[in-house]
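# I would like to see how this sequence folds:
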Amino acid sequence: MIAAERLHCKRGGRAVLHDVSLTLANGEVLGVLGANGAGKSSLLALLAGELAPDAGRVLLDGTPLAGLPTATLARRRAVLPQSPTLAFDLSVAEVVAMGAYPFPELTPGTVDELVARALALADVAHFIDRRYPRLSGGEQQRVQFARVLVQVLAAQQPGEGRALLLDEPTASLDPRHQQALLQAAHELARNQGLAVLTVLHDVNLAARWCDRLLLLANGTTVACGAPADVLTPDILQTVYQIPAAVVPHPHAPARPLVLFD
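Here you go, the predicted model:
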């Protein structure tokens, strides 16, 4: 489990997060929503250990993140950034296999099995013989998703939680693959006990696939809870500064559907 306690963060001399706390349990998908500049990506960077808070702390299974070596973090959590960059002319299989780098004890056969499984989950198995730089932006994003899946699937130590942190993973994907990526993350949380946090802009994708939502505005928490509890017209107005109507989703009545005016 990941716990964040009263996080404060400044970037470029500007306060981007103020007194933000959260918990992310194993087996759960937590979505982070907010307008541009709300502090979503900064929060993810703090939870990943890539950025140190100015105040507050982040704990992984009760251990402060600041005290964990980078190599240990790489074995406990995987991060998919907004815009992964890779300038080398590698094959898709080679890129996905990078997810196994923190686990030198794995045999080549085990790595191959993990790569094949991750490629299937990310719906890119048919790209295995292609060169990564020749793929479209959306195709590259799905390959990078497969890479981080290898990383979290390889980390299966008894009693240790594993976290998958996704920063706007659907931004360059078509609707079919947006749904497929979040469904895969949701099912892995359920079946593998992963703690999944995803930053999203699409409120309705978040409402469909996340167990809980954290809504930020100007670096502070506006609401945190089940989608049906926090996606209300008043809260959405506060977060996005635009009127919204909320109705039951026609295909999933327990989930809300947000209509912005």
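
# Only C-alpha atoms from now on, for both contacts and neighbour counts.
Fine.

# where along the stretch 1-150 of the chain do the strands fall?
Along the stretch 1-150 of the chain, counting by DSSP state E, counting those that start in this stretch, strands occupy 2-11, 14-24, 29-34, 55-60, 63-64, 77-80.

# Let's have these in CSV, adding mean neighbour count and distance to residue 202.
Output for those, formatted as CSV (neighbours: other C-alpha atoms under 10 Å; distance: least, C-alpha to C-alpha, whole Å):
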stretch, mean neighbour count, distance to residue 202
strand 2-11, 19, 24
strand 14-24, 17, 20
strand 29-34, 26, 8
strand 55-60, 19, 27
strand 63-64, 14, 32
strand 77-80, 23, 17
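
# Now the second one, please; I'll put the structures next to each other:
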Amino acid sequence: MIKAHNISYKIGNKPILKDICVSFQPGKINLILGPNGAGKSTLVKVICNQLKPQEGTVFYEGIDIKNTSVAELAKVRAVLSQNTELAFPLKVKEVVTMGRYPHFSVNPTAKDEQAVQEAMHFFDVEEMADRDYLTLSGGEKQRVHFARVVSQIWYPSGKGCRYLVLDEPLTFLDVHYQFQFMHKLRELLKKQDLVIVGVVHDLNLAAKFADHLVLLNNGELLASGTKEEVLNAENMKTAYRLEPVIHNDERGMYLFFE
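Presented below is the predicted three-dimensional model:
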């Protein structure tokens, strides 16, 4: 489990996060929502230890991440950031192998090679293995990075949970691959030691796939819980300044805005 306790973060005198308390459980798709400027990406960076909050603590399995070395954390926690561009030519397989860097010092072992191959197969990019990454489309590059980050934590740690943190992973993907990716996350969760936290903008995708939602607004925690608890008319009006029509039937919840 990841627990963020009383997190506050400022840039200069401007508060970005204000006393945030949230937790993310294993075996669930945990998604963070909110309008632009709500603090979503900042929260992700704080829980990944990429930013140090002025106040508050982040715990992984009850352990303060400040007490875990970067090298050790990288063996169990993989992060897909918004900025994933590479400026130099590499084969797709070489890019995916970058995910295994925390696990070997000079050359990848057979176990690392297997993780790379299986992750590429899982995300349907193995046929691109020998292609130049720079020649790929935006969506193809994103799928390669899915394979890279998941290869990093492909094997159970044997010591606790693994953590997959995704900052706007659906960028560049068409509708087909957006749904495919969310279904892939569901498949990954069959391994109950995995904690998945992601930032998304599509409220209907969140309603369809999320087990737990966190809604931020102006750096504050507006709501946390199930889709019914979070995606209600009052919260949507407060965060997005639009009143939704909410439809809920046997197929799931859908939000319409007029």
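
# closest one to residue 200 of the first structure among the strands of the stretch 1-150 of the first structure?
Among these, strand 29-34 comes nearest to residue 200 of the first structure, with 5.8 Å by C-alpha to C-alpha.

# before we move on, back to that, nearest to residue 240 of the first structure, out of the strands of the stretch 1-150 of the first structure?
strand 29-34 (7.0 Å).

# Kindly provide the distance from residue 88 of the first structure to residue 131 of the first structure.
From residue 88 of the first structure across to residue 131 of the first structure, the span is 10 Å (C-alpha to C-alpha, to the nearest Å).

# Compare neighbour counts for the two and give me the winner.
More crowded of residue 88 of the first structure and residue 131, by other C-alpha atoms under 10 Å: residue 131, with 16 against 10.

# Excluding chain neighbours, what is closest to the equivalent of that one over in the second structure?
By TM-score structural alignment, residue 131 of the first structure lines up with residue 132 in the second structure. Nearest residue to residue 132 of the second structure in three dimensions, chain neighbours excluded: residue 91, at 4.6 Å (C-alpha to C-alpha, 6 or more residues apart in numbering).

# and residue 85 of the first structure, how many neighbours does it have?
As a burial measure, residue 85 of the first structure scores 11 neighbours (other C-alpha under 10 Å).

# And residue 122 of the second structure, by the same measure?
Residue 122 of the second structure has 17 neighbouring residues, counting by other C-alpha under 10 Å.

# List the residues that contact the closest residue to it other than its chain neighbours.
Nearest-residue entry for residue 122 of the second structure: residue 147, 7.6 Å, with adjacent residues in sequence omitted and distances by C-alpha to C-alpha, 6+ apart. Taking C-alpha atoms under 8 Å, 6 or more residues apart in numbering, we find residue 147 of the second structure in contact with 96, 116, 119-120, 122-123, 125.

# how does it look with 10 Å?
Applying C-alpha atoms under 10 Å, 6 or more residues apart in numbering to residue 147 of the second structure gives the contacts 92-93, 95-97, 99, 115-126, 141, 154.

# out of these, which are buried?
92-93, 95-97, 99, 115-120, 122-123, 125-126, 141, 154 (16 or more other C-alpha atoms under 10 Å).

# Go through the contacts of residue 147 of the second structure and flag which are in helices.
Of the positions in the contacts of residue 147 of the second structure, 92-93, 95-97, 115-122, 141 sit in helices, assigned by DSSP state H.

# Would you mind giving those as TSV with distance to residue 67 of the second structure added?
Output for these, formatted as TSV (distance: C-alpha to C-alpha, whole Å):
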residue	distance to residue 67 of the second structure
92	34
93	33
95	30
96	29
97	28
115	28
116	29
117	33
118	32
119	30
120	33
121	35
122	33
141	34
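
# Would you point out the most distant pair within those residues?
Largest separation among those by C-alpha to C-alpha: 115 and 141, giving 18.7 Å.

# Could you pull out the helices in the stretch 101-250 of the first structure for me?
Per DSSP state H, counting those that start in this stretch, the stretch 101-250 of the first structure carries helices over the ranges 108-121, 137-154, 175-192, 203-209, 227-230, 233-240.

# picking that back up, which one among the ones in helices among the contacts of residue 147 of the second structure gets closest to residue 190 of the second structure?
Residue 190 of the second structure lies nearest to residue 122 out of those, by C-alpha to C-alpha, at 13.9 Å.

# residues in contact with the closest one?
Going by C-alpha under 10 Å, 6+ apart, residue 122 of the second structure touches 116, 146-147, 150-151, 184, 187-188.

# Next, the contact list for the residue mapped onto residue 184 of the first structure from the second structure, please.
Matched across to the second structure, residue 184 of the first structure falls on residue 184, judged by TM-score structural alignment. Contact analysis of residue 184 of the second structure by C-alpha under 10 Å, 6+ apart lists 122-123, 177-178.
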